[in-house]
Structures are given as structure tokens and as C-alpha cells.
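In: Fold the stuff below for me.
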Amino acid sequence: MRRFTIEEIVRATAAHRVHHNATLAPMRVVTDTRSLEHGDAFLALRGERFDGHEFVADAFAKGAALAIVDRAVVSMADRPVVEVADTLLAYMALASAARARFDGHVIAITGSSGKTTTKHLLSQLLRARYGNRLHVTSANENNEIGVSKLLLESHDDHDVIVVEMGARKYRDIHALVEIAQPHFGLLTNVGEAHLEIVGSRERLAETKWGLFSTGAAPLLNARDRVSQQRAATLGQLPHWYDAMDEDRDDIVRAPFTALIRDEIVVHRELNGRPRRARTELFLPGHHNRVNAAGAAAAAIELGFRLDELAELMPTLTLPEGRYQRHEIPDFITIVYDAYNANASSMRAAIDAFGNENGARHIAVLSSMAELGDESERLHELVGEHLQPAKIDEVLVGGEYAEALERGALRAGFPRDRVWHFTDNHAAALWLLERTKSGDVVLLKGSRRYHMEEILDEVLTACGI
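Out: Model (predicted):
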């Protein structure tokens, strides 16, 4: 983890008040007293439900050498203190200073869906070469605090940093990119996630496109409409990626990385011949094949050989909460994919689920969140995506259950095959009472609806 002298802290944060009369050794900067070690600097972040200033006394009691604050605290009397205008901005400034010390490669990943999965797949590829010299965003810590923490935790032994970036409001990605200064930027797609917060599709596209605001070399999903429309504005050739069921003669873009059936194909030069290597990929769903192609494209940019990637592809697995199978002996198989949801990921999960082997296919769908004025329409589109030939029963719940039902009925579902559930307990009871051995069940919806409760209740009832 990076360490700073008090002079470096004052300079990076543009502190307006400094109080100390002791000689301080270079310090780590931490924001959680639970991970604080003797001699650390404690930076008091604040949020909607917490205020780090309330823990300053605890930090000093645990051996903090310095407090970084943006308001006076009684417990700071006669203690080493740096006072700044805003502690979050100070934390980001220190992260930027940490990034300036890093000499390796930085790869940033964002998108409306698939960014955490793509990060996870890329990390598995890179770990095979770099081992502990790889530094990766933990879980989904992808906001200003998470990105700053990642950079501050880097050290000289790291060769590559993979940073996931999420947007909670308009132009958020620009701010994160300014801190991380990525060499490569991988954009999975621009969909509908966070429309309610960002305000419009154009503002959402502009926010995601901020990934390239400092000149990162672009890696783009060849199927993403926004990327197709905006690619010409980049000033450099993007590295496109895709997954396809068959070779296509109309692919004229290069560089291009594709997974085509049982091959990985890399087309580096427009007039050159593509290179190929046989491989296998054991990930469910076409959307995850596309994510894997994106991970492969990023690895190629870091100099991975084609044969190296072909050997690693069969070892790739999905992160927790993404299309996880839970097989209950002599009963049903549940596919849990409710880490999060937007219209694109809902449709992708439904497509993958429709290809599962099973006696009957039962889709349990909760609503999506943060879609703004388009909520009703997007839920109807998801419902319309359900194919009666592939899905036997549909359970709908959440705020937009009726919109999901309207779409399903429009897709041709008989009304007696669409069911409403009022809460997760009701959905679990329906599954326990009405499913039969050999059935497969999909659980998909926004995290807001805690669909893991359905999974847990069914597994517990079955003694698992």
C-alpha cells in the first residue's frame, strides 16, 4: 500500500489547515478504523449513513498518526491534523498521486452490464501470467471510494491494475478516469442501467464514453449500438470484440478478436490474415461468450499469445451470483442470476435459460430498478422476450410485475401460465409446491428484491 509523507499529503489535498508538531514517518491512508494500523493516517469520509469524523477519536486510540478531516472535531485537540475542503475529494487526490507512482499498465472496464463479469474473466486470464503482480478491483467497489482505495493499495510489485468503474450519476466515469489514467478502456455496452439517475440515453452514453476521456486505447463490443455510432470520434482505432456462431465475410474492422464456435480468432491488421486457435469455453449464454471475447481482447493488448489464451479459455468461470446452478437431487435445478438486472441482462439470461436441459422451464422474474421514465416500456420488452416455446411458466413480481405480464401475454403466453408473486416467500412456496423433478428454474431480477431469499428458502426446505 502506498505511503505518503505529511508534506505529500498536504500538497496532494491542497489542505487549508495543518496542525502537527511531531516528526511523522510516511503513512498509509485508510478510511476504516477496523483496518487501521499503528502509524496510519485516518481519512474521515462521510456518506448518507455514516460520518468518519465520529471515529477520529477511535482512530487515534488505535494508533493513528494523523487525521485528515473537513471539519473540526473535539477529539482532535493537540493531535496531528490536516484539514481539507472535502475529504472525498482529498481521498481521490491522494489516489491520483498513488497512480502517478505506478509504472505498470492500467485497464479500466465499464458498461451498463457485464463489467463485473468481464473484469472477473480478464483477471483469471491475467492471473495465469502475473500472479500476485496483478491488482484488481475487489467485488464491485467501483465508485469514487472503491477506485481510490484500489489505487492507494497498489504497490511497486504490481505490474497490472484492472479497475472496474461504475456510474451513479452523470459524468461519473470522467472523474474516475481522471484518477486512474487507464492505458486501455474496455466498454462492454451502453444499455439502460441507471437511466433514472443519469437522466437520458444521451447523457448515459456520454457518461460511459468518458472512459476514453484521457486517451485510453479503446476495446469495444462490436454489437453495441452506441459504440458503433461513436467509434469515429475516438481519434484512434478501437479493438473490436464479439462472439459469433459462424465466420462472417463482412468483418472488415481490425483489430478484432472473436470467439467463433470452438475457435478464438484474432484479426490484427485490416489486410492481414486472421490468426486462429482451437479452444473451448464452458460459460452459459451468448452474452458471457461476448464478455469472454472482451477479456481475451484485453489480454491480447497486453501481449498474450493466441495459444496461451486458447489454453486458458476452458478454465474460465463466472463470478458469484451470475448464472449459478444449484442442483437439488431428485428435484429441480435453480439458476440464480439475480446479482443485478437491466433490460439487456434480463433478455440475455432468458436466452441462456431457454437453452437449458429440463423437463419444464420456469422463469421467476422480479422487476428492474433505476430505469426512469422508460421503466414500463422496458419491463414490457423483457416480457415480450419470453418465448412460450422455450419457457413453460412465468412468475412475475416487484413494482413492474404487471408490465412484465403485459409483455409476456403479448409474446403469446397463455394467461394461465403467468403467475404473480407478492413476496419472495410466496415465490418459494410456489416452487416447492408446483415444480417437479427435472424442472429448471431461473431467478432473475434487481438486487433490490433480494431474490436470494427465494433460493435460500427452497434449499433449506430441501435440506441443503
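In: rest of the way, CA atoms for contacts and neighbours
Out: Noted.
In: what's the spacing between the residue most central in space within the chain and D224?
Out: Central residue of the chain (C-alpha atoms, centre = their mean): T116, 2.9 Å from the mean position. Per C-alpha to C-alpha, to the nearest Å, T116 is found 17 Å from D224.
In: One more sequence to fold, the one below, so I can look at both together:
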Amino acid sequence: MLITIIFCTIAVCSALSLAAELRRDLMMMQQNSYRIERYRRWLRSSADTTSWPRLAGMAVALASLAAFASDRVGMTLIGAFAIGNIWYLSTRRYKKPLVMTPRARRIYSVSAIISIAITAVAAVAADGHSWLLPAFAASVALQILYCASHIVIMAAVWLLQPLENRINRGYRDDAARILASCRGLKVVGITGSYGKTSTKHYLKRILDEHFATCMTPGSYNTTMGVVRTIREYLKPYDEVFIVEMGAKQPGDIKEICDLVHPEYGILTAVGEQHLESFGSIENVQRTKFELIDSLPAGGYAAVNNDFPYAADREVTNTHCDRYAVSNTAGAQWTATDIAYSPQGTTFTVNGPDGLSMQLQTRLVGECNISNLLAAIAMAVRLGVPQEKIRFAVADIRQVEHRLSLRRTPGGITIIDDAFNSNPTGSGMALDVLSGMTGGNRIVVTPGMIELGERQEKLNYEFGRKIAACADIAIIVGRYNREAIRSGASDGGMTDDRIIITDTFAQAQSMLSGIMKSGDTVLYENDLPDTFK
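Out: Next up, the predicted model:
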């Protein structure tokens, strides 16, 4: 009787282990927009199918099936793994955790049904006269399903696709109806390889001084995210709708534009990000300009001239102003006299027709000033008075994890750029760090991801810049370790100034032992450490 209870308990633990793993797989499927091809690219790039938990699970499954292993030995191995995996997954923290939307619930439910069906078949097929053999067979089946959980999730997404297409069409039609009813609504699209979320927040804060404004919240920058925003957040009295437009493949932005029909657009950057899915910088350029190309003749575009692939692209379909902080030749909007301090930044905005505004902001970093410049250009175009712009810019709060600046009670300055993972933004963050000369300048980073075949080279160059801008480097994780360490070393940083850690928790522990009052710490991207 006791052994039966133990076997059944282990089977339940195996089921819970699989449920937790399917939930994690669903999280990554959600972050890849429920697109199987994107999810498969993530699997290849992340090597998740051969991670150490997955390999350990495979070893347990094979050992349990081996002829020399008794059912009790097999169940012991499976039980130990299941309990360990449940503890491991329950203690992990994610930058973008799973949002259990109705679609996510449907996928999770179908995944559960698939798993239950396979497990039931295994248990019924077990030819025994007690509960022991069926419980063992079910546990082994659950262990094998754990090893193949990616396939289970993809199968659930594929089976549900016709239903999801029908549901999404209904949602899109409803969103289009709502937009058509909003007479006089001004739609502003914002896209770019990076900087779009910050620009969106800055623009909304400025426009709030003069208009009733709605924006896509959080990272609602896909077509269905925009649809949800329209259906749940857009009000009949709103005068401006700011739409952040993200993309991981050509056509993504055009799809959003075909829904919202923007009259105004901001292009913040064209750079090396998501190269694994785009394939080339030229594809990135074409996709980002889908927003600008969709604007009507009487519309308005603000394009960042600091990026060559944005500056070199001609715009003829609508009125286009260029803005720039560095490459100011030919730009109608520029920022000059930029001065940074731990309290923020002062700068001068120069615009068309002799416009000049001296502004102060709590934000730091050239990328933030560039994003502010785009927001100011758009606000002026929409008719916001200069005094309201000046007040809003001074009041703008830093967007969390995007080059945000704070000071601890112990006198340490923290630059939080944890949501940044691109070469340009990372370089700008290091430039800000280099200007903090009150004490040691420390950077904590796992490097940059989703850069395709250029990932190693760009992280090497990132390491060289770290050597030029920082006094101490703490490199987190194994993903980009050698490239960053090699770059920092070649850049002149000595080995005793390069600290290697496997996890962010270890980095924090090392950091607490070396920080002192007057130091500045830059947290630059935490994505690889979070997801690997």
C-alpha cells in the first residue's frame, strides 16, 4: 500500500514538473508573438533544447527506461528530478513574465490535454495487475513529455491557429469600428530599432499638457497589442492616439499602419537589433520605414538623422523633418549645449524658423536627449505651446530600466539601463558612465543578444568601450563572456578589474563588497542572465 502511495505521489510530482515547464515554454512562445517560426529561431539561438535541466531530464528518462533499472530505481530518479525542477522553476525570475491572456489559457489548456492524453495511453498500455506499473509508465511518459515540452507547445499553437485567426479578425474589426467612430483623432506612430518606448512616454507627457492623449501601454507594440489598446483604453474624447509599433520581420509595421492609418510618424533609429529574424540591416530599414511610407501627403514625419540607415533613406510621400544630436548636417531639429550632471541634463533645442528653447530635464544620456528631441518636434507640429513643452520636459520621469538615474542613501549613483540590449544604446550608456568621475565607475552586464552572426564581434567592441569608460567590469553569465572579456582586456582593462560571475545574484554579491560612496554603477541589459 505504501509503495503504491509513493508511486502515485511521484507521478503527481512529475505532472506538476511538466506543468511548470509548459508554463515557461508558453512564456517564451508569447514573447515570440505566438509565431512558431520565431519560437523555433529562439530555440536555436538560446540552445534551450540542450540546456542542463533539459539534458538532465533526458538522462533521467533514459535511465528509467533502461533494462537494468527497476521500476523503483526509475521512480526514485524521476521523483528526485521532478522535485528539483519544480523548485528550480519556482525560484526563477523573468524580465517579461507570462501574461495569462485568454489566448495563453487556451494554448496552456490544449497543451495539458495533449499531455494528459499521451500519459493516459502510456498508463493504459502498461500491462500490470497493480497500480505500480501504470504509475511508473505514466511517470516515464511525463518525463519524456518534459524533454519534448517545446513540441507540445508548438503543437497546441498549431492546432489552435484557425480558431485564433477567427477570433483575431473579430477583434481587429471591432478596433477598426472604434477608430472610425473617433472623429478628428490624430494618430501618431512611433517605431525604431530602439528608443520607441521612451519616446512614446516623453511625447505623451508633453501632449498631456494640451490634449487628451491615449498611448499603447507597456510593450503593446504588436498588431494585437494595438487592437487591445483601442478596445480597452481608447476613449471617445481622446484627441491624440500614440501608437508604438514593434517589428521582428518585414510587414509587421505595415500591418499596424493598415489598421490605425497614422497621419504622423517618428522613426527613432535604424540599427542592428533583431538581426536573427530580419537577416540584414537593409531589411530592418525597409521594415521601420513602413511607418513613414504609410503617412499621407498632408502628414508629418520626424526621422532621426543620427543613424546612417535612417539619414540615407529619402522621404517624398509626406513632409519630413530630420532631427539629430550628432549628425546635425541637414537636420531641422538639433540639440546643443548639452550638459550632464547627477541631477539631470540642460540643453538647447533648435528648430525650424529660428525656434530655440533652453530646457532642463531629469533625464541623462544622448539617447534620451535624442528621444526628447523627437517628442518636442512632434509636439510643436501638433501645436503645443513652448511654455507647456518646457514645463513637461522638466517634469518628465525616467522610464524604468531605460537609462534611469537614481542615488542611494549611501551616496552611490545607479544608472539602470537593464532594458537596453543594442550596440548604440549600450554605447551611449557607457558614455554617461564615463562622465561620472566622483569614484569608481562600475558596469554590470551580460552583453547584448539577438545580433545574429555579428553578436560576438559587437560584444567584443562593447568590451573595448567598457575598458575606455569604466574602472571595473562585472560580466554576468556565459553567453557573451569571452567576447566581452577579450574586448575589455584588449582595450587596456587589467584582469583584476574584470570580474566574472555566472548569475546576477553573484554579481550583486560581488558588487556589495566593492562599492563605496561616490561610485557609479551601470546595469546594462539583464536579458541573457534572466532567460538563459
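In: quick one: contacts for the residue nearest to the centre of structure 1?
Out: Applying C-alpha atoms under 8 Å, 6 or more residues apart in numbering, we find T116 of structure 1 in contact with 139-140, 164, 319.
In: Tabulate these (TSV), appending secondary structure, distance to Q228 of structure 1 and neighbour count.
Out: TSV is the format used below for those (DSSP: H, G, I helix; E, B strand; the rest coil; distance: C-alpha to C-alpha, whole Å; neighbours: other C-alpha atoms under 10 Å):
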residue	secondary structure	distance to Q228 of structure 1	neighbour count
A139	coil	30	13
N140	coil	27	15
E164	strand	22	28
P319	coil	28	16
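In: that older thread, the equivalent of the residue nearest to the centre of structure 1 over in structure 2 in helix, strand or coil?
Out: The pairwise alignment with structure 2 assigns T116 of structure 1 to T197, based on TM-score structural alignment. Look at T197 of structure 2: counting by DSSP: H, G, I helix; E, B strand; the rest coil, its state is helix.
In: how far away is T197 of structure 2 from T191 of structure 2?
Out: 9 Å.
In: Mutual contacts of the two, please.
Out: With C-alpha under 8 Å, 6+ apart as the test, T197 of structure 2 and T191 both reach E244.
In: mind checking what L195 of structure 1 lines up with in structure 2?
Out: Under the alignment (TM-score structural alignment), L195 of structure 1 pairs with L275 in structure 2.
In: and R454 of structure 2, how many neighbours does it have?
Out: Each residue near R454 of structure 2 was counted by other C-alpha atoms under 10 Å, and the total is 14.
In: and it, what pairs with it in structure 1?
Out: Checking TM-score structural alignment: R454 of structure 2 goes with E374.
In: tell me the secondary structure for its match?
Out: Put simply, E374 of structure 1 is helix when judged by three-state DSSP.
In: Quick check: it vs E192 of structure 1, distance?
Out: Taking C-alpha to C-alpha, one finds E374 of structure 1 at 9 Å from E192 of structure 1.
In: what's the answer for R448 of structure 1, then?
Out: According to C-alpha to C-alpha, R448 of structure 1 and E192 of structure 1 sit 16 Å apart.
In: Comparing these two, which shows the higher neighbour count?
Out: E192 (24 against 15).
In: Taking the contacts of T116 of structure 1 together, which two end up most distant?
Out: By the measure C-alpha to C-alpha, E164 and P319 form the most distant pair in those, at 13.9 Å.
In: picking that back up, from what I can see the match of L195 of structure 1 touches I281, true?
Out: Yes: using C-alpha atoms under 8 Å, L275 of structure 2 is in contact with I281, at 7.1 Å.
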